[in-house]
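**Student:** The following comprises the amino acid sequence and a computationally predicted model.
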Amino acid sequence: MREPVKGTSEAGRRRESRARDTRLRVIEAGVRLFIERGYVPTTVQAIADEAGVAPATIYQAFGTKQAILAAALDLTIAGDDTPLALLQRGWVAKAAQEQDAHRQLRLIIEGATQVAARTAPLKAVMRDAAATDPAARELILQDHERRHRTQEGLVDVLIEHRRLRAGTSRSRAVDTFFALVNSHTYDLLVTQRGWTMTHWQDWLIDLIEHDLFGTTI
């Protein structure tokens, strides 16, 4: 997504603010339509109509529909349009400062599962689109890599002051977290099997405590 040139004058700042508001309106319209209609049936014209802008505005700001999907994914991962990486978010900093190991794990799981729940509908759309759209397949692969790097950072928070269970490497710990804490597991257990969010989180905490650290709560 192209970023606007930052204005130094009052008029420039107003233009920048309007451009940001327009981009956010387009992305939010994209999220709604992708989830309601699917990625392939949703056209740039439909997104423009939903957002109340001209298609030319979308092409100028994003270039392609795939770029809108990528921006929509970024927005749902973060939960807002503040330009902060996930590992820079307040809930991660709070967990990093927590001295109690069990409480720290709960804070990490609560934050990560909220991201998984928030992104689940859009990621289901992406998986459907990937069957026919190479751009969607590539975006899924990029998302997997990014999520793995992010969750590597979360595991590093957990192991900064704790030892992993004997025989468990850092790489194995990250892969375990990656396999368990994701939107697909959320879909399986919460959406399809009717687990509550709390039930899912407690299950994850028990598994991770045992598998990574060899302890139970």
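**Tutor:** Looks like it arrived, so ask away.
**Student:** Going by C-alpha atoms from here, please, whenever you check contacts or count neighbours.
**Tutor:** OK.
**Student:** quick one: which helix or strand includes the residue nearest the centre of the chain?
**Tutor:** Taking CA atoms, centre = their mean, the centroid of the chain lies closest to Ile77, which sits 2.4 Å from it. Taking DSSP states H and E as the definition, one finds Ile77 inside helix 65-78.
**Student:** how about the helix or strand harbouring Ala46: buried residues?
**Tutor:** In this assignment (DSSP H and E), Ala46 forms part of helix 44-51. By neighbour count on 16 or more other CA atoms under 10 Å, the buried set for helix 44-51 is Val44, Ile47, Ala48, Glu50, Ala51.
**Student:** then this one, side by side with the first:
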Amino acid sequence: MAARGRPRDEAARQRIVTAATSLFVRDGYVSTTVGAIAEEARAAVKTVYAAYGNKLGVLSAAHDRAVLGDDEPMPLLEHAWVRALADGGSVETAWAEAAGHLAESTARSAPILTVIHAAAADPGVADLQAQLRRHRHSFSLGLARILLRLPGAAQHASTSRVADILYATMTAESYTLFVTERGWTLEQWRAWAHDVIARELTANAAPA
């Protein structure tokens, strides 16, 4: 997903992404300049370019940090909590754990994804949005495969169907509609999404 090189000063790299995220969410992608990001981050403009190539690279990095919760450029399927699901016992237990992680990730990333959606008239941002959607569906497919191998999974469940429902349910759009617009709590939204997908994973799933 993320960016190109890294500045030698790790603290500067973190400040750049933090500053950019704040400015993108407040002012939008189009109105935010690399100069403004550099000033907010207390970094040189050339440091921003050296780290991320251009403003689009900074936007991509801001997205990745929001989704992953850190600055490590690691695919989500390789994170420790995902790998641990295979040893998590039943499909119900593993999915409850995964739903918690995904709800938190979605809550963190919804603001920057809203920025990306709003700026999609820019060809570069449109390409980034399409790439992120492909990555998210690929993750959903990988997660569905992990979960459907676990004890208690529905024997005839379709991996592609579960992946598609994951892809469409645990989304920034869904989070924004329920939580931001309709006033649900994060926990209420997580429980709803958990139940929708649990019904696909196993006929015996209990409500969250």
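**Tutor:** Now that the structure is in, tell me what you want to look at. None of the values given here were measured: they were computed from a predicted structure.
**Student:** Once they're superposed, tell me the TM-score.
**Tutor:** The TM-score (TM-score structural alignment, normalised by the length of the second structure) is 0.90; 203 aligned residues with a CA RMSD of 1.8 Å.
**Student:** ok, back up a step: distance to Met197 of the first structure for the buried residues of helix 44-51 of the first structure - can I get that in CSV?
**Tutor:** Shown next, in CSV, are the buried residues of helix 44-51 of the first structure (distance: CA to CA, whole Å):
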residue, distance to Met197 of the first structure
Val44, 35
Ile47, 32
Ala48, 35
Glu50, 31
Ala51, 32
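**Student:** With respect to Arg18 of the first structure, which of these is nearest?
**Tutor:** Arg18 of the first structure lies nearest to Ala51 out of the buried residues of helix 44-51 of the first structure, by CA to CA, at 13.6 Å.
**Student:** Contacts only, for the closest one.
**Tutor:** Applying CA atoms under 8 Å, 6 or more residues apart in numbering, we find Ala51 of the first structure in contact with Arg25, Val26, Glu28, Ala29.
**Student:** what does it align to in the second structure?
**Tutor:** For Ala51 of the first structure, the aligned residue in the second structure is Ala41 (criterion: TM-score structural alignment).
**Student:** What range does the longest helix seen in the second structure cover in the first structure?
**Tutor:** The longest helix of the second structure (DSSP state H) is helix 91-118. The counterpart of helix 91-118 of the second structure in the first structure, using TM-score structural alignment, spans residues 101-128.
**Student:** Report the buried residues of that stretch.
**Tutor:** In stretch 101-128 of the first structure, counting by 16+ other CA under 10 Å, buried: 104-128.
**Student:** Over to stretch 85-93 of the first structure?
**Tutor:** In stretch 85-93 of the first structure, counting by 16+ other CA under 10 Å, buried: Leu86, Trp91, Val92.
**Student:** Counterpart of the second one over in the second structure?
**Tutor:** Think Trp91 of the first structure. Trp91 of the first structure maps onto Trp81 in the second structure, by TM-score structural alignment.
**Student:** before we move on, what about Thr176 of the first structure?
**Tutor:** That one, Thr176 of the first structure, aligns with Ile165 by TM-score structural alignment.
**Student:** which SS state does its match fall under?
**Tutor:** helix (DSSP: H, G, I helix; E, B strand; the rest coil).
**Student:** Contact partners for it?
**Tutor:** Ile165 of the second structure neighbours (CA under 8 Å, 6+ apart): Ile197.
**Student:** how far away is it from Ala107 of the second structure?
**Tutor:** 18 Å (CA to CA, to the nearest Å).
**Student:** repeat for Ala12 of the second structure
**Tutor:** 25 Å.
**Student:** repeat for Arg15 of the second structure
**Tutor:** 21 Å.
**Student:** do the same with Ser174 of the second structure
**Tutor:** 10 Å.
**Student:** what span of the first structure lines up against stretch 15-27 of the second structure?
**Tutor:** Going by TM-score structural alignment, stretch 15-27 of the second structure lines up with residues 25-37 of the first structure.
**Student:** Same check on stretch 133-143 of the second structure?
**Tutor:** Under the criterion TM-score structural alignment, stretch 133-143 of the second structure matches residues 144-154.
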